[in-house]
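> I need the structure of the sequence given here:
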Amino acid sequence: MKTLYELLGALPDDDAEALRSAFRRAVKGAHPDLRPGDPDAALKFRQIIRANEILTDAEERDTYDHLLELARVEQASASKRAVATRIHKVASCIIALTGASVASV
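This next block holds a predicted model:
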């Protein structure tokens, strides 16, 4: 799923002017009148408008940035847990195989 920044083609550390420029480019690129053959154009256009509303309001942007950081931390933790689980499974298999070969010797 794209972040609001990605919807606009902006970066999290962009200032107000950079966000405004990114918004203008994104709106022009997704405007339904300019993309009559794209059935998703209206939805994408509305998403870009909403992303801009959130990111241009200082309080909403701070809240969004905080939630985005929490999501990144959670994703990193989930990845670490998944790796640890895989390592544990591999180690268990190795121990089981080693134990089996020792028992058969």
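
> CA only for contacts and neighbour counts going forward, please
Will do.

> Check the gap between Leu8 and Ala71 for me.
19 Å (Cα to Cα, to the nearest Å).

> out of the two, which sits in the busier spot?
Leu8 (24 against 12; other Cα atoms under 10 Å).

> was I right about that one contacting Ile49?
No - in this structure, Leu8 is not within contact of Ile49 by Cα atoms under 8 Å, at 9.1 Å.

> show me the contacts for Arg61.
Contact analysis of Arg61 by Cα atoms under 8 Å, 6 or more residues apart in numbering lists Ile54, Leu55.

> this one next, for a side-by-side:
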Amino acid sequence: ARAPRSQYDFVDTVEAGQGLIRSPGHDTLTIARAADRAEDASYVRALQASEQTHMSRMEWQRQSAEDLAATQMMSIHTLEARARADTVEDADSGC
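Here you go, the predicted structure:
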């Protein structure tokens, strides 16, 4: 006769294809590892979100710098055009 299951310190089932007898300790370890993996996955997702936010901010800053440079170049061209026009007017009025 077999002893009652409560006296076993392992589960007497075999994983299909694995051929392993699993103990309660193994199950606890498996659960702990799964929790660690889930925690790690959450951490990785948080890091990826942070990286994406950082990259977006850098892109916005780059675009802002390019916009500022373009605005400054347009101002410079406008000032140069006015200076040329003033020079032509001065030359014309001097004749």
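
> Need the TM-score from the superposition.
Overlay of the two chains. TM-score (TM-score structural alignment, normalised by the length of structure 2): 0.53; 60 aligned residues with a Cα RMSD of 2.4 Å.

> what ranges do the helices span in structure 1?
4-8, 16-30, 41-55, 58-104 (DSSP state H).

> for the ones you listed, which one ends up most surrounded?
helix 4-8 (a mean of 20; mean count of other Cα atoms under 10 Å).

> Would you check the span in structure 2 matched by that one?
Using TM-score structural alignment, helix 4-8 of structure 1 lines up with nothing in structure 2.

> outside of that helix, which residues touch it?
By Cα under 8 Å, 6+ apart, helix 4-8 of structure 1 touches Leu11, Pro12, Leu19, Ala22, Phe23, Arg25, Ala26, Gln47, Ile48, Ala51, Asn52, Leu55.

> For Thr85 of structure 1, state which of those is nearest.
Pro12 (32.7 Å; Cα to Cα).

> Looking at the alignment, what corresponds to Ala35 of structure 2 in structure 1?
Under TM-score structural alignment, Ala35 of structure 2 pairs with Glu69 in structure 1.

> distance of its match from Thr63 of structure 1?
Taken as Cα to Cα, the span from Glu69 of structure 1 to Thr63 of structure 1 is 10 Å.

> Likewise for Ile87 of structure 1?
36 Å.

> Check Ala26 of structure 1 too.
23 Å.

> Repeat that for Arg72 of structure 1.
14 Å.

> ok, now Cys93 of structure 1?
The spacing between Cys93 of structure 1 and Thr63 of structure 1, counted by Cα to Cα, is 45 Å.
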